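In: okay, here's the prediction I keep looking at, along with the sequence it came from:
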Amino acid sequence: MRDNGPMEGCEQYSHATDPSRYAVLHDAADQLLDELTDRFMVERREAKKPLAEGPLVRTVRLIPRSPAAAPLSIAFTEFPSLMMRFGRWYDLSLPQCGCDACDEDPVELIGEMRTQIEALAEGGLWERVHRSVGGSVAQARLIGEEFEASQEIVLSLAESRAARREGFAAAVQWAPWVRRP
């Protein structure tokens, strides 16, 4: 996971007076993970193994029983914030910055988390690798009800080869998660 977590890259004002206001993100993520585990056929794995560099509390992975469905990983950081990975390349950090100037609303961030994870579970994630002048680029697109986002990252030669071996040269639409009976 690319480390684009709290307070990184905020050039205006990098001071966070009360980062504890984001602690509700941890509670909301735990509640959502419980709901998803109850609703869908997924395996839940918890570990202290980090998804990225930085002070992490723990990482939770939901791995759908269907290999055609995209996995979800959520890293809980000490800030407190969340760093999420959907499928292979789609990343989401909440808050994106966390500083006083950005003043991200925790309630809105919880809504954003729920919206994007619901889009993932419904099969709205597309990923592919394509070649460009500067090398290979991984593209990820997440589409949900009244929501659409896309991301691109440049891959190393080894990452590009691995992705192509795993079938990402053509666009891959991850399947919806299978609901529990």
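Out: Nice, thanks for sending it over. Keep in mind that what you see is a predicted model, and the values were worked out from it rather than measured.
In: could you use CA atoms for every contact and neighbour count after this?
Out: Noted.
In: how far away is the nearest residue to Ala101 once chain neighbours are set aside from Glu112?
Out: Nearest non-adjacent residue to Ala101, counting by Cα to Cα, 6 or more residues apart in numbering: Tyr13, 5.8 Å away. Here the criterion is Cα to Cα, to the nearest Å. By it, Tyr13 lies 24 Å from Glu112.
In: now do His15
Out: If you measure His15 against Glu112 using Cα to Cα, the figure is 23 Å.
In: and if you look at Glu104?
Out: Using Cα to Cα, one obtains 12 Å as the distance from Glu104 to Glu112.
In: contacts for stretch 143-158, please.
Out: Among residues not part of stretch 143-158, those counted as contacts by Cα atoms under 8 Å, 6 or more residues apart in numbering are 90, 115-116, 118-120, 122, 124-125, 135-142.
In: just checking, which of the residues you listed belong to strands?
Out: Restricting the contacts of stretch 143-158 to those inside strands, with DSSP state E as the criterion, leaves 90, 125, 135-142.
In: list only buried entries from those residues.
Out: 90, 125, 136-142 (16 or more other Cα atoms under 10 Å).
In: and the helices in the protein, which stretches?
Out: Counting by DSSP state H, the chain has helices at residues 23-39, 106-121, 157-165.
In: what sits against Ala69?
Out: In this structure, Ala69 makes contact with 123, 174-177, judged by Cα under 8 Å, 6+ apart.
In: switch the cut-off to 6 Å
Out: Contacts here follow Cα atoms under 6 Å, 6 or more residues apart in numbering; on that basis Ala69 touches 174-177.
In: same check, this time on Trp174
Out: Taking Cα under 6 Å, 6+ apart, we find Trp174 in contact with 68-70, 123, 125.
In: ok so, going back, for Arg131, find the nearest of the helices of the chain.
Out: Counting by Cα to Cα, Arg131 lies closest to helix 157-165 out of these; the figure is 9.1 Å.
In: structure B:
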Amino acid sequence: MRDEEYSRCPAPEKYRILAARADAWTQALSRLGLAEVETVTDPAGIWRRGPGVAVSGAVRLHPVRVDAVPLVFGFSAIDEVPGTVLVVGAGEPAVSLEQLPDCGCDACDSGSADLLEVLDDVVVAVVTGEFVHVDAGEGREIVGTGDSWSASNWDASGLPVEEVLAAARAGRSPYRVVRGQAWE
């Protein structure tokens, strides 16, 4: 990679495929009768903590099942091109589970297949009730989506991530937890 590839994104519109996939998920879950769709009027105000990008639009899917949690698609922009960043969240208020792309530069672009796979995995984890979000404060967070997880600011001095996730899934976590049941 050349250094200049780390600072450019000459075609941000290529990431609009993420918004199209979010729309496809929205339509599918609605048509299956699993969720009611809400176009959010205050997209910045639905998050527990801002997702790290300026969200200019959002759709919240309210599951029909009462003990399941809502799925949120927040939309932002790269270089002022709308619909090129997707933030996937869950809960009410929503916690951010994934931001796609995490970097839009040419050097970090591995292609749309990888991004769509991550998006699909997160949506499936929310809909099947396999996701869990643990917030230990001070920016220390863990997101579990089935068998995989990601952690922010989680150091080795604390409990192992797997133990924290197991406690959260069992309802025994001392931290703030967002999780829900399967939508069906």
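Out: Nice, thanks for sending it over. This is a predicted model, so every value here is computed, not measured.
In: closest to Phe76 of the first structure among the contacts of Ala69 of the first structure?
Out: Using Cα to Cα, those come closest to Phe76 of the first structure at Trp177, 22.9 Å.
In: re the thing from before, please say which of Tyr13 and Glu112 of the first structure ends up with more neighbours.
Out: Counted by other Cα atoms under 10 Å, Tyr13 of the first structure and Glu112 do not tie: Glu112 has more neighbours, with 15 against 12.
In: aligned counterpart of the more buried one in the second structure, please.
Out: In the superposition onto the second structure, Glu112 of the first structure corresponds to Val118 when matched by TM-score structural alignment.
In: so the residue nearest the centre of the second structure versus Asp106 of the second structure, what's the distance?
Out: The second structure has Val88 as the residue nearest its centroid, 2.6 Å off, counting by Cα atoms, centre = their mean. Distance, Val88 of the second structure to Asp106 of the second structure, by Cα to Cα: 22 Å.
In: please apply the same query to Val126 of the second structure.
Out: 30 Å.
In: so between these two, which is more surrounded?
Out: Using other Cα under 10 Å, the more surrounded residue of Val126 of the second structure and Asp106 is Val126, with 26 against 19.
In: quick one: that one from Pro82 of the second structure, how far?
Out: Counting by Cα to Cα, the gap from Val126 of the second structure to Pro82 of the second structure is 25 Å.
In: just Arg140 of the second structure next, same as before
Out: When distances are taken as Cα to Cα, Arg140 of the second structure and Pro82 of the second structure turn out to be 30 Å apart.
In: for the second structure, which strand is longest?
Out: In the second structure, with assignment by DSSP E, the single longest strand is strand 81-90.
In: between the helices of the first structure, which one is closest to Glu78 of the first structure.
Out: For the helices of the first structure, the distance to Glu78 of the first structure is smallest for helix 23-39, at 9.3 Å, taking Cα to Cα.
In: highest neighbour count among the contacts of Ala69 of the first structure?
Out: Neighbour counts for those were taken using other Cα under 10 Å; the highest belongs to Trp177, which has 25 neighbours.
In: map that one onto the second structure.
Out: Counting by TM-score structural alignment, Trp177 of the first structure corresponds to Trp183 in the second structure.
In: near the nearest residue to that match once chain neighbours are set aside, how many other residues are there?
Out: Of all residues beyond its chain neighbours, the one nearest Trp183 of the second structure is Val127 (5.3 Å), with distances taken as Cα to Cα, 6+ apart. Counted with other Cα under 10 Å, the neighbours of Val127 of the second structure add up to 24.
In: thinking Val127 of the second structure is in contact with Gln181, fair?
Out: No. The pair Val127 of the second structure / Gln181 is not scored as a contact, 8.0 Å apart, by Cα atoms under 6 Å.
In: quick one: Asp114 of the second structure and Trp25 of the second structure, what's the gap?
Out: Applying Cα to Cα, one obtains 17 Å for the distance of Asp114 of the second structure from Trp25 of the second structure.
In: for Ala44 of the second structure, same thing?
Out: Using Cα to Cα, which is the criterion applied here, Ala44 of the second structure is 22 Å from Trp25 of the second structure.
In: same check on Cys103 of the second structure?
Out: Cys103 of the second structure sits 23 Å away from Trp25 of the second structure, taking Cα to Cα as the criterion.
In: quick one: which of those two has more around it?
Out: Neighbours per residue, other Cα under 10 Å: of Cys103 of the second structure and Trp25, the larger number sits with Trp25, 18 against 15.
In: what sits against the aligned residue in the first structure for the more buried one?
Out: Alignment note (TM-score structural alignment): Trp25 of the second structure maps to Leu32 of the first structure. For Leu32 of the first structure, the contact set (Cα under 6 Å, 6+ apart) is empty.
In: for Thr59 of the first structure, which non-adjacent residue is closest in space?
Out: Ala75 (4.3 Å).
In: would you agree the one you found is in contact with Met83?
Out: Yes. Assessed by Cα under 6 Å, Ala75 of the first structure is found in contact with Met83 at 5.0 Å.
In: okay then, goodbye and thanks.
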